[in-house]
Each structure stands twice: as structure tokens, then as C-alpha cells.
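Q: predicted coordinates and the sequence they were generated for:
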Amino acid sequence: MNDRELKAARLQRALGYEFADRSLLELALTHRSAGNRNNERLEFLGDSIVNHIIAEQLYHKFPDAREGDMSRMRAALVKGDTLAEVAQELELGEHLTLGAGERKSGGRRRTSILADALEAVTGAILLDSDVETCRRCVLAWFSTRLEELDLGSAGKDAKTSLQEYLQGRGKPLPEYELLGVLGDDHNQQFHVACRLTKPALVVEGAGSSRRKAEQAAARTALERLNAYGK
């Protein structure tokens, strides 16, 4: 197995899906800067299916939620920043095919490109399989975020809530720093510090991914702030 095949196999393991038609995956990862044959049509399809799957899951998860609450939660989950975070967790960036200009300007890390790629990959999985298989993949990618939701937060995770708490009081935004990663590749534990300058506060959080660790730290910071009434 050559390097290209190894990369493709690693990506498909991360996605939780093995393509019958590998060309669909390649197309989904091809940005328009690379030529006329690109992922824009797959992105269009994927955008619709992601919205549908998330909306359906919220409908069943929150049977007492009002339409407005479900809309806010869905918006938080399918917005570009969140899609890009999921794409980063799946390491889509390193598999993208970009034009020379996008490669040089950091396109592999650009939020809009990553979000579009995730939607395109979703569309590719749908075409390569069926709706149920696509639903299983999308729900697995968003599982942690869906678990963290509660009706009271209406889609706001701890990091978002902390940011809004500080902004509403005219305080500087928090800074997150990765302190270290422990354990083997299949069982890693990330440790993160969350630092606030006003009020002065440093808390730590841990989790099986950097995002989970940051969320844990933000949650602790919010608890401290509410306890101290700051």
C-alpha cells in the first residue's frame, strides 16, 4: 500500500465509512481553486443532508422544545465554525486538494474551506451509500456536541457561554493553552488551561480531545465566576 492509499485508509477510518467509489471522496476533498471539477455540487447536497439529520436528531432528543429553541440549537451545530471544528477533528485539511494560491495562503486551515469540505464529504457518503449510513456517520461526528446540548442552553456550549458572559460585562475574552497530552494514541488525555485576565482566573480542564478539554475548562471557569458573583 503506497502513501496515498495509506492516507485514504486513515481518513476513511476517521470518517467511519469506507467508500465503494473512492473518486467521490477525492472529489469531495477538491476545492474549486484546484479546477473546474471540484466539490461545490457535493457541498450543496451535503449542506441539506447535515441540516436534515441534525434537525431530526434535535426533534427526537428534545420532545418538549419549542421551534425557536430547536432552530437556535441547530444553527449552533451547523454554523461554519462548528463544521470547521468537526473537519479539523477528522483531519480533513491534510487531505484537501487545493490550488497553489490556496495552499500558500493557508487554505488547509481556513474555516470556510474546511466547513465546505465536511459538507461535501457528507454528500459523497450519501451518494456512495444511503441515507441511514450517512445519518450514522454524521451523528457519530457530532455525538459529543449533541450530548453536551441541553434545552436551557439552547445550543450554547460552555466556551460560547463563557465568551458571552465576559463580553456582556465588557471583559477580555479567555485564552486557552494546551498544557500537555498523556496516554497512547488510542487513549489520549488532553490537559488545557483557560486563562482570564479580568477577573484574574486560571482553571484547567481535561478530556479525550482538545475540544473536550477546553469545554471542561470553560465550564469550570463559569462555575467559579457564578460562585464568586464576578
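A: All right, it came through fine.

Q: all contacts plus neighbour counts: C-alpha atoms, from now on.
A: Will do.

Q: what about the closest residue in space to Ala34 that isn't next to it in sequence, how many neighbours?
A: Nearest non-adjacent residue to Ala34, counting by CA to CA, 6 or more residues apart in numbering: Gly99, 4.2 Å away. Gly99 sits with 15 neighbouring residues when counted by other CA atoms under 10 Å.

Q: let's bring in a second model and compare:
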Amino acid sequence: MISNQGIQVSNTDNVSPFNPSNKMISYDEVVYILSQHGIDDKPKDITLYNKAFLHRSYCTRKNDNVLTGNIECPTDCLPLQEESNERLEFLGDAILNFVVANYLYERYPDANEGFLTKIRTKIVNGNKLAELATYLKLGDHLIISQQLEANKGRSNKNNLEDVFEALLGAIYLDFSSVNNGFIEENGVGFQTVMNFIINILETYIDFSTIVVQKVNPKDTFVKLAQHNFQWTPKFYEINVCDKDNIKEHTISIKNNEDFTIAVATGETRKMAEINAAEKALKYYGWS
């Protein structure tokens, strides 16, 4: 955490990001969140949790090593911070996907890969993670610019999804710190964050509903491609024609190397995209 002294750096030209509503999450507040979800051990490094709530809008930025937009930090505001929660989010995302996959593997021992993939996608998606973050009231502790504050940044789905994953990364790192060097203890951080995630799943997820809940194949394919391959599929409408007075749309899906993964038709562009996504899911063995 940066001390509240000296000149700070604005991340938006001519607009002050300083937000008097920001308050760093306290040690006791972290203890409460953990204890309510199966973790009785006390956190060790509060700075990890502080960073987990830091949105990039409240961080200093450098452009070609030249600091720009310097303004005085108001006395009633937190200073801008050096690093956002994005690295913790990256770590938490990887942990979450593995833990959910392992949990579903054990919960449904007779289910095939396609079923498990669909259920995982329903859980590990932006809307559901934002919902879980709302249950935990994580938005209350976000550190965001006054511009985001004015635009309901604390309830923004993307911000909530990100802070949920960043919190998981912070928990893992905090409880992975080993003082005596025994290698057997290096798994404590993972075990702790796994217990935290499973407690949340079993507290807030209605599996009887989520199993029968329909999922959009396009959303499923996009999410899986982003997670497994780190690219976003591109949907192109390559043809529209009339057949017996009914329009037929043809959609092509391509990957990041412009390779055509699937082609399908439908009476509307949306239906054609869904049909193409279903083919793409089968192409990769995800359905």
C-alpha cells in the first residue's frame, strides 16, 4: 500500500480519479468473509487482500517512463496505487476453473465430459461469478475511480467477476506462505482456497436447478475457447438467401488464425450462430 503523501498520478487526463468513497478492506473484514465460508485460520498478509480489490482505474500509469497528469491527492482520499488486482485475477481464474472441474468430477462420478463441461460453464461465467461476489458483498470494498463510482462501478458485472477471482488468488498466496520451508506445507494455500470455493458452491449454487438449466451454445463455446485457447471466436455472416420465401442465414466461425471451425445455417442470424456454435462444440469434443 502506498503512503498518502506527495504527488499522485492521474490515470485520466484532466479528470481526477480520486474517490472519497474508497476504503481499504480491513483485517477484520477479511477475517469475517473467510470465517463465513469455512476458513477459520486467520489471514497473514492483509496487503494481498487490499490489492485484490484494486481496480485498474485507481492505479498510477506510466507512458514511455514519463509520469503525466500529476495532481495533489485530497486528504479525504486514498492515494492512487501502483498495481491493480489483474495479476491476482489471472491466478484466481486458473484456480477456480480447476477446483470447479475437480468438484464436479467427484460430485458426478458417472457423468461424461460433455455434461461436466456444460455444468462448469454455467458456474464459471461472468454472470454467476458476479452473483457470487454480490452475495459476499465484495463490491462494497472495491477501490475504484470516482468516474466508475458515478457509473455504478461497484455493481458492474465485470468488476464483480474480476474481484471475486482476485480474492481467490489472494487467499491462495496468503496461505501458501511457508516460514519453515517444509515442502509438505506448500499445499496449504491451495487446500484453503479450495475449501473456500467449495463452501461457496454448496452455499449459493442450486445444483438441481443448474443441471437442467439451458445454456446458450454460443456463450458456452466463446467461454471455453477463451479459457482453453486464449482467443475469442469470430462469427461471420457469409451468406443470406431466400428459400421458399424464408430467409436462410449462413454463419462461419473462425479462430485466431482465421481457420474455419464450423459453418451452419438458420432462419435468423442468431439461430445460425447457435447452430454453428453447437457444431464448434462438437468439433472440439465439448458436447
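A: Yep, that arrived. Because the structure is a prediction, the values reported are computed rather than measured.

Q: the residue nearest to Ala34 of the first structure -> the second structure?
A: In the second structure, the residue matched to Gly99 of the first structure (TM-score structural alignment) is Ser145.

Q: would you agree that match is in contact with Leu54?
A: No. Proximity of Ser145 of the second structure to Leu54 does not meet the contact threshold set by CA atoms under 8 Å, at 10.0 Å.

Q: residues contacting the spatially most central residue of the first structure?
A: Taking CA atoms, centre = their mean, the centroid of the first structure lies closest to Val86, which sits 2.3 Å from it. For Val86 of the first structure, the contact set (CA atoms under 8 Å, 6 or more residues apart in numbering) comprises 118, 141-142.

Q: same question, Leu77 of the first structure
A: Residues counted as contacts of Leu77 of the first structure (CA under 8 Å, 6+ apart) are 54, 83, 145, 155.

Q: now, which of these sits nearest Ala65 of the first structure?
A: Closest approach to Ala65 of the first structure among the contacts of Leu77 of the first structure (CA to CA): Gly155, at 11.7 Å.

Q: excluding chain neighbours, what is closest to the closest one?
A: In this structure, Gly155 of the first structure finds its nearest non-sequential neighbour in Met73, 3.8 Å apart by CA to CA, 6+ apart.

Q: and that neighbour, what pairs with it in the second structure?
A: In the second structure, the residue paired with Met73 of the first structure according to TM-score structural alignment is Ile119.

Q: give me the neighbour count for that match.
A: Count around Ile119 of the second structure with other CA under 10 Å applied: 19.

Q: and it, helix, strand or coil?
A: Secondary structure assignment for Ile119 of the second structure (DSSP: H, G, I helix; E, B strand; the rest coil): helix.

Q: would you quantify the distance from it to Ala133 of the second structure?
A: Distance from Ile119 of the second structure to Ala133 of the second structure, counting by CA to CA, to the nearest Å: 19 Å.

Q: again, but for Gly169 of the second structure
A: Look at Gly169 of the second structure and Ala133 of the second structure: by CA to CA, they are 14 Å apart.

Q: tell me which of those two has more neighbours.
A: More crowded of Gly169 of the second structure and Ala133, by other CA under 10 Å: Gly169, with 28 against 22.

Q: which position in the second structure pairs with the residue nearest to the centre of the first structure?
A: Taking TM-score structural alignment for the superposition, Val86 of the first structure sits opposite Leu132 in the second structure.

Q: tell me who's in contact with Phe221 of the second structure.
A: By CA under 8 Å, 6+ apart, the contact list for Phe221 of the second structure reads 277-278, 280-281.
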